[in-house]
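Colleague: can't give you the sequence, but here's the structure:
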């Protein structure tokens, strides 16, 4: 049997070569990309988490502390009117008034108190202070007090000021108030009435246009593609007033009203078509050319190719735009305010929540719960189509023909 000998120098060089370190396998670019992605997740998640926590906090706590203090005891000031002299009792040669600054069942805790609004933290809980109308008062941490005087009480009104600790309190009252408010159910239906057609109509029109721009030859095709790309950067606000004037002109001629569901469907269709055509056209242009040529050789028309082959293959791009359009229309307030009347039969969910908030924003805790009520449907749509979202979005963003 023949033997293979290895030179000693080769063996020594191999043995001296250090084993590859796991640090050497790490790509700096990959780590940077992962950190950037983590940062974006944090930027989006933290405000959403804060909104969710605020939506289940007690109203009184929302006004005095931020959501990040939800698990700690917060502090708030208060005042209580003390009993009048008619309620005094004589005990052991002194006159006493007893009671509590908190209603029964209140779980607050007294931290400091005072006899003047200018100094509500003059003493700690359990200490004694002299009252301006006579006698001295002791306020315990549970809110109970004892006011003692050597002479009969003669006051008509006296107040005690305090700083109380409020333990973490979570409740569903904000959601209950939103869901039981008058007109919420009807507003949900109105939002569906606006959103579903305003999502389906631009998809149908854009699919036909995208196929024509991708696979049909006709004059000025390149110019039309450039025009679609240019329309992507036109701000929606620039076209609102001209579009509304056009609707009003048509309404004056026909004798009807411009603020109808048909009007807002057409408005959302016009605003959504550039992005829809751009995404779908780029996706369809990247489909295998051999499939189209084989279908034409078999005698298939453009319409048959489009309906039987291109549409099924383009479902990821269709789903991506459907998510974008649905989220945009469902959360829209500006277009709905301009193109719909502010009446019960047409007001959408976003406009209803704005009314619940109030003109001065005093009841802003309603907004936190209302925000999560309004995103229930978009979340269902997104998670239902999420497996197609990235694939269709990347295809529409990267490919081009």
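Modeller: Structure received. Predicted, not measured: the structure shown is a model, and the values here were computed from it.
Colleague: make it CA atoms for all contacts and neighbour counts henceforth
Modeller: Will do.
Colleague: where do the helices sit along the stretch 101-250 of the chain?
Modeller: Along the stretch 101-250 of the chain, counting by DSSP state H, counting those that start in this stretch, helices occupy 173-179, 184-215, 221-231, 236-254.
Colleague: another one to put next to it:
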């Protein structure tokens, strides 16, 4: 009874749960990257992205900048730490609470909030949890008040400053255009060449076809890094060196083996009856390829186009080798690695934002073309 037509397998629920868990596991890094791109650098360093809605305990440094007042035999400075010029912006989003304070950078939490710290020579400092402070000194206080270090619960901060910094970076718009200039031809060219080659290897009889198929399979295991230097030397000899034409041909060469292999295997599985009927009706190989094979192979072509686009867009190594190092020729991955990562190595908010900006276009391409992956094998063959 369990195998009757129309009945569901007992493993159906387990399969659905497994797929859901896999989707969630794949989404978690993207969600974390997205949340981190809106957070402040210090808060990212202190807590994980899943704690973004909650307050964060951070250490700050400020200076008592209120005017000193003479009182009795000494001088006093009173005010609120949260209102001092150096940290006021960090606490503009809401109320905070101070847990500890100190007068030295190596001991920012030396004294608990609400207690009076005695620094000797009659100098004392009292900092309350609400941020109010009183500094007393028997001597006249100069124009600059004392340094105060403190730990405070900082409200969560979400900002668009990271995106403004990335989008306004020098030549970032040029890097975006360069990435498109590299990626689109490097995706289209190997697909065109591989489609013709795959048809020939799948449906045309000629001497040495088996050896060519074996050579294509063998090229799949050649490491990309092994061919970088010889290929660059070849480009320099023929005059294309480090240029857009050179990187187009490089990506084409690196992508062709997999493209030919995938498309050839797909085309071999197409219904032989349709192809033989077209040949009986007098169709040439070119007509057969353009009017029957290509429409039926569109799901495979779209699948490889997605993967090739993603690989090329996210590429760093090939772009570093086959493109000039000047700003006018940098793609986004090189721009992020050289400029943002090089000069802002500890600014995780900037890096998360740059990474998310760089994957926006590949995500758009994937969600736009993924519907072609589920088309039927014979899509378009029946009128």
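Modeller: Everything's here; your move. Bear in mind that the values here come from a model prediction, so they are computed numbers and not experimental data.
Colleague: what TM-score do we get after superposing?
Modeller: In this superposition the chains share a TM-score of 0.86, using TM-score structural alignment, normalised by the length of structure 2; 362 aligned residues with a Cα RMSD of 2.5 Å.
Colleague: In TSV: the helices of the stretch 101-250 of structure 1, plus mean neighbour count and distance to residue 60 of structure 1.
Modeller: Supplementary listing: the helices of the stretch 101-250 of structure 1 in TSV, determined by neighbours: other Cα atoms under 10 Å; distance: least, Cα to Cα, whole Å:
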stretch	mean neighbour count	distance to residue 60 of structure 1
helix 173-179	17	12
helix 184-215	19	25
helix 221-231	13	48
helix 236-254	13	38
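Colleague: Relative to residue 291 of structure 1, which of those is closest?
Modeller: Nearest to residue 291 of structure 1, of all the helices of the stretch 101-250 of structure 1, is helix 184-215, at 11.9 Å by Cα to Cα.
Colleague: about what we covered before: so which of the helices of the stretch 101-250 of structure 1 gets nearest residue 391 of structure 1?
Modeller: helix 184-215 (17.5 Å).
Colleague: quick one on the thing from earlier: output the helices of the stretch 101-250 of structure 1 as a markdown table; include the columns distance to residue 83 of structure 1.
Modeller: Formatted as a markdown table, the entries for the helices of the stretch 101-250 of structure 1 read as follows, by distance: least, Cα to Cα, whole Å:
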| stretch | distance to residue 83 of structure 1 |
| --- | --- |
| helix 173-179 | 33 |
| helix 184-215 | 45 |
| helix 221-231 | 72 |
| helix 236-254 | 61 |
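Colleague: In contact with the corresponding residue of structure 1 for residue 43 of structure 2, which residues?
Modeller: The alignment partner of residue 43 of structure 2 in structure 1, by TM-score structural alignment, is residue 61. Neighbouring residues of residue 61 of structure 1 by Cα atoms under 8 Å, 6 or more residues apart in numbering: 74, 166.
Colleague: Distance-wise, check residue 61 of structure 1 relative to residue 169 of structure 1.
Modeller: Between residue 61 of structure 1 and residue 169 of structure 1 the computed distance is 8 Å (Cα to Cα, to the nearest Å).
Colleague: Would you map the helices across the stretch 201-350 of structure 2?
Modeller: 209-219, 224-238, 244-268, 272-280, 285-288, 294-296, 298-313, 317-322, 332-335, 341-343, 348-369.
Colleague: how about residue 196 of structure 1, what's its match in structure 2?
Modeller: By TM-score structural alignment, residue 196 of structure 1 lines up with residue 184.
Colleague: With adjacent residues omitted, what lies nearest to that match?
Modeller: Ranked by Cα to Cα, 6 or more residues apart in numbering and with sequence neighbours excluded, the top spatial neighbour of residue 184 of structure 2 is residue 309, at 7.4 Å.
Colleague: for whatever helix or strand the match of residue 43 of structure 2 lives in, which positions count as buried?
Modeller: Per DSSP states H and E, residue 61 of structure 1 falls inside helix 59-62. For helix 59-62 of structure 1, the neighbour count (16 or more other Cα atoms under 10 Å) marks 59, 61-62 as buried.
Colleague: And stretch 108-120 of structure 1, by the same measure?
Modeller: 108-116, 120.
Colleague: got it, and stretch 285-303 of structure 2?
Modeller: 285, 288-289, 292-303.
Colleague: Report the two of these separated the most.
Modeller: 285 and 303 (24.2 Å).
Colleague: now the alignment partner in structure 2 of residue 214 of structure 1: how far from residue 270 of structure 2?
Modeller: Under the alignment (TM-score structural alignment), residue 214 of structure 1 pairs with residue 202 of structure 2. For residue 202 of structure 2, the distance to residue 270 of structure 2 equals 10 Å [Cα to Cα].
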